[in-house]
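Trainee: fold the stuff below for me.
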Amino acid sequence: MISKFAAVALIGFSLAACSQETAPTYHAEDNPEHLSDWGMIAAKDGALRLSEGVTPYDLATPLFSDYALKLRTVWTPGGKPAVYNPDDAFDFPVGTVITKTFYFPVSENDWTGDILIGKERSLNDGPKGKSLALDHLHLVETRILVHREDGWDALPYVWNEAQTEAVLKRTGAVVPMTLHRDDGRMEPFSYLVPNANQCAGCHADNATTKEIKPIGPKARHLNKPSSFAPGFNQLDHWLAKGLLAGEIEAPAPRNVDWTDETAPLDARARAYLDANCSHCHNPDGPADTSGLNLEPDASGPAMGKCKAPIAAGRGTGGRPYDIVPGRPDLSITVFRMETTDPGAMMPELGRAVRHEEGVELVSKWIAQMEGGCS
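Mentor: Below you'll find the model as predicted:
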C-alpha cells in the first residue's frame, strides 16, 4: 500500500557508494562519444557499476525486447526530485539522465552471438556501490534519455566486444544473434539497436506534439515492491530518498506483473498490452488513427473488442476484428503478436522474434471472454 505522505525515513538504509572515477555528469549540449563520459554506469572488474547518486529501478511489467534483460537507472542533478503524476510520466527536472542497459545471458563468456532466455539479475552491494555481475552475461546496448532545456534527447550507445565501453551510434546498429529457447530450438535473428529517430518513434507518445519523453517512469509501472530497497514499495522509496515529490493519493495506479499467475488474467493481459503497445495505441499516440486504445482504462470497441481494422493491409492476417471474444485464432491482435513479418508484426520496432509467453497470455485472455462478434 502506498502511503499518502512519504515522511518515513529510510532508517539504516543508504544507496551511497564510494566515489567512482567519473562522477555523474549532465551534458547540456554535447553528446559524448563514450558512455562512460556520462558517469552513470561503468564496466570494470567484471561488473557493471552504478555511480554514487544513481538509482536503479524496474517496472512491474516491462516492454518485451527479444528476451533482452534490462538494467534501468535514473539520476537527477543535485538530487532534485521529479514531480509525481498519477497518470503520465513523472516531470523530471532539466539535467535528468535515465539509462536502460540491454543484456543477455550467454553460456560462454566469449561472445559468439548465442543467447539464452533468463531472468534479470539482482544487484550486488559492495564497497564500491551497487553493481551487476557480468559473468555469463553480454552487454549489447545502453540507451540514454537526457532532459535538456529544450526537451528530452535519446541517444543509443553500443557496447564493444571486450565489454569495457559503449560507443555512441546515432545511426543504430544490427547485431546478429541466435536465440536458444528452453526446449532446444535455435532461432537466428538480427537484434536491432534503434537509431535516434527510431527511439523517438516510441518515446514520442503524442502524435501532435511529437515530444520525446520517458514512458516507463509512471506510477502504474513503478508501484511495486522495490527490487533494490527490500521492504519498501518503490514509489515510497523514491519519495523517502527525495527522488520524487508530490502527494500520492491512495490507492495509486498499479499494473500487475504479467508473469504473476496469482493475479487475475485480465489484469495480467492488460498490463502486458499497456507496457508493450499503449505508448502508440492511445487516443493521442502515433497509432491514434487505428482507433485502438490499449491503455489500462480502455474498454469495448476502443480496446479492440469486435473492432474492425482501419487500413491495416496484410497486418490483419485475414482476420476480421482486433479482438473476437472467445476466438484468439480469429483476433488480429494475436496474429500481429505471433508474426515476425516486419510489415505486419507488432510492435513494429523492438522485436524480431516471437514472445511466445506473451502470445499465450493474450490468447488465454481472449479465449475466456464471453460473447462474440456478429
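Trainee: please make it C-alpha for all contacts and neighbour counts, starting now.
Mentor: Noted.
Trainee: now the strands for the stretch 101-250 of the chain?
Mentor: 114-116, 124-126, 129-133, 137-148, 151-159, 166-168, 173-180, 186-193, 244-245 (DSSP state E, counting those that start in this stretch).
Trainee: for S65, which of those is the nearest?
Mentor: Smallest distance to S65 across these (Cα to Cα): 9.0 Å, for strand 186-193.
Trainee: need the contact partners of the closest one.
Mentor: Residues outside strand 186-193 that contact it (Cα atoms under 8 Å, 6 or more residues apart in numbering): 66, 141, 156, 158, 172-181, 350-353.
Trainee: and the angle for it with strand 151-159?
Mentor: Regarding strand 186-193 and strand 151-159, their directions subtend 140 degrees when assessed with axes from the mean of the first three to the mean of the last three Cα atoms, to 10 degrees.
Trainee: in strand 186-193, what's buried?
Mentor: 189, 191-193 (16 or more other Cα atoms under 10 Å).
Trainee: check stretch 286-294 too.
Mentor: 286-288, 290-294.
Trainee: G46 reaches D135, doesn't it?
Mentor: Yes: proximity of G46 to D135 meets the contact threshold set by Cα atoms under 8 Å, at 6.8 Å.
Trainee: pretty sure G172 contacts C199?
Mentor: No: here G172 does not reach C199: they are 9.7 Å apart, not a contact under Cα under 8 Å.
Trainee: following up with a second sequence; could you model it the same way so I can compare the two?
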Amino acid sequence: MFKKTCLLLLFVSVIFSCNNDDDLVAACDNVTNVSSNSITNNSATITWDASNATALYTLEYGVSGFALGSGTIISESDADAQLLELTANTTYQVYIQTICSTNNVSMYTDVYSFTTLAPNVIPEFRTNMSEMNLFVGDLGDLQITPYAFEYDLNTRLFSDYAHKQRFMVLPEGETLTYDGEGLPLFPNNSLIAKTFYYNNNETDLSSGKNIIETRILIKIDGSWETGDYRWNDAQTDAVLDLDGGIVPVTWIDAEGESNSIDYEIPSDTDCLTCHSTFGEKTPIGPKLRTLNFSVEGTNQLQQLIDSNLLDGLTDPTTVSVLPNWDDDSNTREERARAYFDVNCAHCHIEGGFCEEQSTLRLSFETAFDDTNIFQRKNSILTRIQSTIPEYGMPYIGTTILHDEGVAFLMAYLESL
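Mentor: Below is the predicted model of the structure:
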C-alpha cells in the first residue's frame, strides 16, 4: 500500500511539472564579442553581439580600476553605444548587462578595456608648453605625442655636449613636399621641436636627466615663428621665455669626469641670428640630405614616405647623404665639410647672418674653391679655438669648445 501511494505522488508531480513548462523563463544571456571602434581622444563606439533581438542593455564604464556601481551608466536598445566626453590618452573599462525583462537580467560581462587617443597637438605658442600637447604622460619623461615624427641628423650641431630630442608634427592629413635635397616644403601649422637636456650621469642613466629648454618653430600663414620654452626645476613643465638666460649645469660624462658650465638659453633675437635666410626665419636641421640615413635599421626618408608624410619622393637613394663627420669611413674632406655645414653654414651662406662680414661659404654643396676655406684657414683655426664672445666660432650657441670637433678641424685645416 505504501509503495502504491509513493508511485501515485510521483506520477502527480510529473504531470504538474509538465503542465508548467510554458511558465519557465529562459535565461537572459550575456552579450558576446564586445569590441570598440572609432576611438578618438574624447570618444569611442562600443559594439557587441546579442542573442536576444528584443533585449535592452545597460552599460557601465569608467576610468580603469573603477568599482561597479560608481561608473557612468547608460541604457541602449541597439547593440552599440557611443561614449562621449572622455579624457584623452586614458584607459577605460566597460561592463555590459542584458535586460530581457524587468525580472530577468543577465550578469555583467567580463571587463572590456580600451584607451583613448592622445590629445591633438596645438600649433600655437601657449604660455605653458604642457598646453600644446607635445608630450604624453609626465612631461619630464619626454614621451612625444604619437602624432609626431621623431628624427635625428647624420651630423649634429654641437651645443655644449647637450643631448637633443628632435621631432616634427604636421597637420592631420598634410605632408611634406619634396623640394630638392635641402629643406622640404612644410604645410602651414607644421611644428618642429628640439629639446636640450643633459644626463645627470652618463655612466648611470638611471640617475635621470636635466632638461633645460625646448626650442620650437611653427609655420604660421606661410612664415616660420620661433619660441623657446624654459623647463622648471621640477621638470614638470616649461614656460615660454623669449628673453633667454643662464642655467648652471653639472653632469658626469662617460669617462666619469664631472663637468660644469653656465648653459646659455638664447633669446628670440639670438634665434634669428642662425634661423634666418634673407631675413626670413627658417629651420636648419631637417634637410633631406641630413635625414637620409638609417635609425634603428630604418632609413628616415623611407619611413617618411611609408608613413605618407613626404610627397614627391619615392626613392631615398636619389637623395645625397650629408656624411657623419665622426665616421672615419668617410674622407677627411667629406667629414670636415659636413661639420662646417651643420655648425657654421647657416650663417656662412648667401643670405645668412655672416654674408657680408665674411667671405666664407660653408654649405656642403659649395665647391671647395668657392668656399674660401683655404684662404681663411688661419682665421678659422684661431676662432674655432676661442670662446671669446662674438669672436670665437660658432658665433653663438656654445660656451665651451667642442674638443673632439676642434681637434679634427685643426688636423684638416693644417693638412691643406
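Trainee: out of the buried residues of stretch 286-294 of the first structure, who's nearest N85 of the first structure?
Mentor: L294 (19.6 Å).
Trainee: which SSE is the closest one in?
Mentor: L294 of the first structure is part of no helix or strand, with elements assigned from DSSP states H and E.
Trainee: list the contacts for the residue mapped onto it from the second structure?
Mentor: Aligned by TM-score structural alignment, L294 of the first structure pairs with L362 of the second structure. Contacts for L362 of the second structure (Cα under 8 Å, 6+ apart) come out as 337, 340-341, 344-345, 348-349, 371.
Trainee: can you say which two of those are spatially most distant?
Mentor: Using Cα to Cα, the contacts of L362 of the second structure span at most 13.5 Å, a distance reached by R337 and I349.
Trainee: need the overlap of contacts for these two.
Mentor: Residues touching both R337 of the second structure and I349 (Cα under 8 Å, 6+ apart): 362-363.
Trainee: what about those two, which has more around it?
Mentor: R337 (26 against 23; other Cα atoms under 10 Å).
Trainee: can you classify that one by secondary structure?
Mentor: Three-state call for R337 of the second structure (DSSP: H, G, I helix; E, B strand; the rest coil): helix.
Trainee: name the nearest residue to the spatially most central residue of the second structure, ignoring sequence neighbours.
Mentor: The centroid of the second structure falls nearest to I144 when counting by Cα atoms, centre = their mean (3.0 Å). The shortest distance from I144 of the second structure to any non-neighbouring residue, by Cα to Cα, 6 or more residues apart in numbering, is to F135 (4.3 Å).
Trainee: correct me, but that neighbour touches A148?
Mentor: No: between F135 of the second structure and A148 there is no contact under Cα under 8 Å: 9.5 Å.
Trainee: wait, which of the strands of the stretch 101-250 of the first structure is closest to F102 of the first structure?
Mentor: strand 137-148 (5.4 Å).
Trainee: residue range for that closest one in the second structure?
Mentor: The aligned range for strand 137-148 of the first structure in the second structure is 209-220, by TM-score structural alignment.
Trainee: ok now the matching stretch, how far from the chain's centre?
Mentor: In terms of Cα atoms, centre = their mean, to the nearest Å, the centre of stretch 209-220 of the second structure is set 12 Å apart from its chain centre.
Trainee: same deal with stretch 133-142 of the second structure?
Mentor: Offset of stretch 133-142 of the second structure from its chain centre (Cα atoms, centre = their mean): 9 Å.
Trainee: got the end-to-end distance for it?
Mentor: End-to-end distance for stretch 133-142 of the second structure, by Cα to Cα, to the nearest Å: 12 Å.
Trainee: check stretch 197-217 of the second structure too.
Mentor: 18 Å.
Trainee: residues making contact with that stretch?
Mentor: Residues outside stretch 197-217 of the second structure that contact it (Cα under 8 Å, 6+ apart) are 140, 161-164, 191-196, 224-231, 235, 238, 247, 250-256, 265, 283.
Trainee: look up how far G244 of the second structure lies from the closest residue to M410 of the second structure other than its chain neighbours.
Mentor: Leaving out its chain neighbours, the residue that sits closest to M410 of the second structure by Cα to Cα, 6+ apart is L381, at 6.4 Å. For L381 of the second structure, the distance to G244 of the second structure equals 29 Å [Cα to Cα].
Trainee: the helices in the second structure, which residues?
Mentor: Ranges of helices within the second structure are 2-19, 268-274, 288-291, 300-306, 332-343, 368-371, 377-384, 403-415, based on DSSP state H.
Trainee: among those, which is nearest I220 of the second structure?
Mentor: helix 268-274 (16.1 Å).
Trainee: which bit of the first structure covers that closest one?
Mentor: The aligned range for helix 268-274 of the second structure is 196-202, by TM-score structural alignment.
Trainee: list the buried residues in the matching stretch.
Mentor: Within stretch 196-202 of the first structure, the residues that count as buried by 16+ other Cα under 10 Å are 196, 198-202.
Trainee: in CSV: those, plus distance to H147 of the first structure.
Mentor: Formatted as CSV, these follow (distance: Cα to Cα, whole Å):
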residue, distance to H147 of the first structure
A196, 15
Q198, 18
C199, 15
A200, 14
G201, 17
C202, 16
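Trainee: nearest to N31 of the first structure, of those?
Mentor: Lowest distance from N31 of the first structure to these (Cα to Cα) belongs to A196, with 12.0 Å.
Trainee: and the closest residue to the closest one other than its chain neighbours, how many neighbours?
Mentor: Nearest in space to A196 of the first structure, with sequence neighbours left out and distances taken as Cα to Cα, 6+ apart, is R170 at 5.4 Å. For R170 of the first structure, the neighbour count with other Cα under 10 Å is 17.
Trainee: thought R170 of the first structure was touching P156?
Mentor: Yes: at 6.2 Å, R170 of the first structure counts as touching P156 under the criterion of Cα under 8 Å.
Trainee: list residues touching both of the two?
Mentor: Common neighbours of R170 of the first structure and P156, using Cα under 8 Å, 6+ apart, are 195-196.
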